[in-house]
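Asker: Quick one, what's the 3D model for this:
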Amino acid sequence: MSETHEDAPQKRSPNAAELAVWRTYIETAEEVRRTLASAFQETSGISPGDYSVMLALSEAPGRTLRSSDVATVMGWERSRLSHHIRRMEERGLVLRGPVGGDARGAAVSLTEVGARTFRSSSAAHLRLVREVFVDAFTPEQLATLHALTTALRTHLDTDD
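Answerer: Next up, the predicted model:
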């Protein structure tokens, strides 16, 4: 039995209470992001974007990924990532090269300098995550937050 148009759930705008939750979520997430970014830059000398690129590469086989895969992992547009990788390359943190003879793609590799920078910045990053985020919650609240963010991620993944 197929669902008719009249039986379909009605699409409606969020009500005032729902909008208040949404606004609090967006404003708080942005404040957490700004606070972490600023403190991370001060303590480690690298940007959160640098750290995210190096994290993706450090977890990859041979510390190398296609640039398109790095963009996907980070949720960045390829052009934004390309400019960022160029700046990281100028500082010796990464290298760009061809992908197994395929001229259409570029591989990004973490250099030894990049690997050392990543390792030395990881402790500061983890301390900041604890101070800014984890310490704001009880263990029970963290478990609830995990369940909520997992539900949101599942909803987003199934909405494609």
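Asker: hey, let's count contacts and neighbours off CA atoms from now on
Answerer: OK.
Asker: all helices of the chain, in order?
Answerer: Applying DSSP state H to the chain gives helices spanning 16-44, 48-58, 67-74, 78-90, 112-132, 139-158.
Asker: Need the residues that contact the longest strand seen in the chain.
Answerer: Assignment by DSSP state E gives strand 102-110 as the longest strand of the chain. Under the contact criterion Cα atoms under 8 Å, 6 or more residues apart in numbering, strand 102-110 has outside partners 54, 57-58, 62-68, 93-99.
Asker: same deal with stretch 28-43?
Answerer: 46, 47, 48, 121, 124, 125, 128, 129, 132, 133.
Asker: And it, how far out from the chain middle?
Answerer: Centre-to-centre, stretch 28-43 and its host chain are 13 Å apart (Cα atoms, centre = their mean, to the nearest Å).
Asker: Report the buried residues of it.
Answerer: 36, 37, 39, 40 (16 or more other Cα atoms under 10 Å).
Asker: and if you look at stretch 80-89?
Answerer: For stretch 80-89, the neighbour count (16+ other Cα under 10 Å) marks 81, 82, 85, 88, 89 as buried.
Asker: please give me the structure for this one as well, since I'd like to look at both together:
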Amino acid sequence: MTEWLDEDEQRTWRAFLAATRLVQEVLDRQLQREAGMPHTYYEILLRLSETPGRRLRMSELAAQAHISQSRLSHAVARLEERGWVRRERCLADGRGNLAVLTGEGHAALAAAAPGHVAQVRRALFDVLKPDQVEALDEICAAILAGSAGDTLRG
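Answerer: Just a heads-up that it's a prediction; the model follows:
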């Protein structure tokens, strides 16, 4: 039997959806306007920049970026067209592909980062009190920990 949301849960759920969508839309618009890339591309470039050798197996990159393999493959194809990423065969086991951040991709990320960070600050951190930032961190960690099994299944 379905346990429906009560009035408080419904209000919280809808506020959560609205807030997360708004922040994502604001970040995406800023990156499109100032850097000519959607937020998903920025996230991919960032993940690659933070790994040794600036490379990741495609499946691991999809998992880290919380996007499907097919969506990642499409995005990487677009990033390859721009010269920001290249694919390489995984030499360790001969299976799968690696996404590799190029020098041009790293430069594009470095150019986009200051504006993106400023927008993150304006859209999220400037509107919260320090205790709210701490609470949000704890809330997000709990949601991610509780949803890990769902992510693996679906």
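Asker: Can you calculate the TM-score here?
Answerer: Here the TM-score for the pair of chains, by TM-score structural alignment, normalised by the length of structure 2, is 0.89; 151 aligned residues with a Cα RMSD of 1.8 Å.
Asker: ok, back up a step: okay, the buried residues of stretch 80-89 of structure 1 in a markdown table with distance to residue 109 of structure 1 next?
Answerer: Formatted as a markdown table, those follow (distance: Cα to Cα, whole Å):
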| residue | distance to residue 109 of structure 1 |
| --- | --- |
| 81 | 14 |
| 82 | 13 |
| 85 | 10 |
| 88 | 11 |
| 89 | 10 |
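Asker: hang on, the earlier thing: can you tell me which of the contacts of strand 102-110 of structure 1 are buried?
Answerer: 54, 57-58, 63-68, 93-97, 99.
Asker: What's the match for residue 18 of structure 1 in structure 2?
Answerer: For residue 18 of structure 1, the aligned position in structure 2 is residue 9, judged by TM-score structural alignment.
Asker: what would the contacts of stretch 28-43 of structure 1 look like in CSV with distance to residue 144 of structure 1 and neighbour count?
Answerer: Formatted as CSV, the contacts of stretch 28-43 of structure 1 follow (distance: Cα to Cα, whole Å; neighbours: other Cα atoms under 10 Å):
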residue, distance to residue 144 of structure 1, neighbour count
46, 32, 16
47, 30, 15
48, 26, 18
121, 29, 18
124, 26, 16
125, 23, 21
128, 21, 19
129, 18, 15
132, 18, 14
133, 14, 13
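Asker: just those now: which is nearest residue 13 of structure 1?
Answerer: Relative to residue 13 of structure 1, the closest of the contacts of stretch 28-43 of structure 1 is residue 133; by Cα to Cα it sits at 30.7 Å.
Asker: Aligned counterpart of the closest one in structure 2, please.
Answerer: Under the alignment by TM-score structural alignment, residue 133 of structure 1 pairs with residue 124 in structure 2.
Asker: gap between its match and residue 130 of structure 2?
Answerer: Distance of residue 124 of structure 2 to residue 130 of structure 2, computed by Cα to Cα, to the nearest Å: 11 Å.
Asker: so how far does stretch 57-64 of structure 2 sit from its counterpart in structure 1?
Answerer: Its aligned residues in structure 1 lie a mean 0.8 Å from stretch 57-64 of structure 2 after superposition (mean Cα distance after the TM-score superposition for structure 1).
Asker: What residues in structure 1 pair up with that stretch?
Answerer: Alignment of stretch 57-64 of structure 2 against structure 1: residues 66-73, by TM-score structural alignment.
Asker: Could you do stretch 38-45 of structure 2 as well?
Answerer: On structure 1, the counterpart of stretch 38-45 of structure 2 by TM-score structural alignment is residues 47-54.
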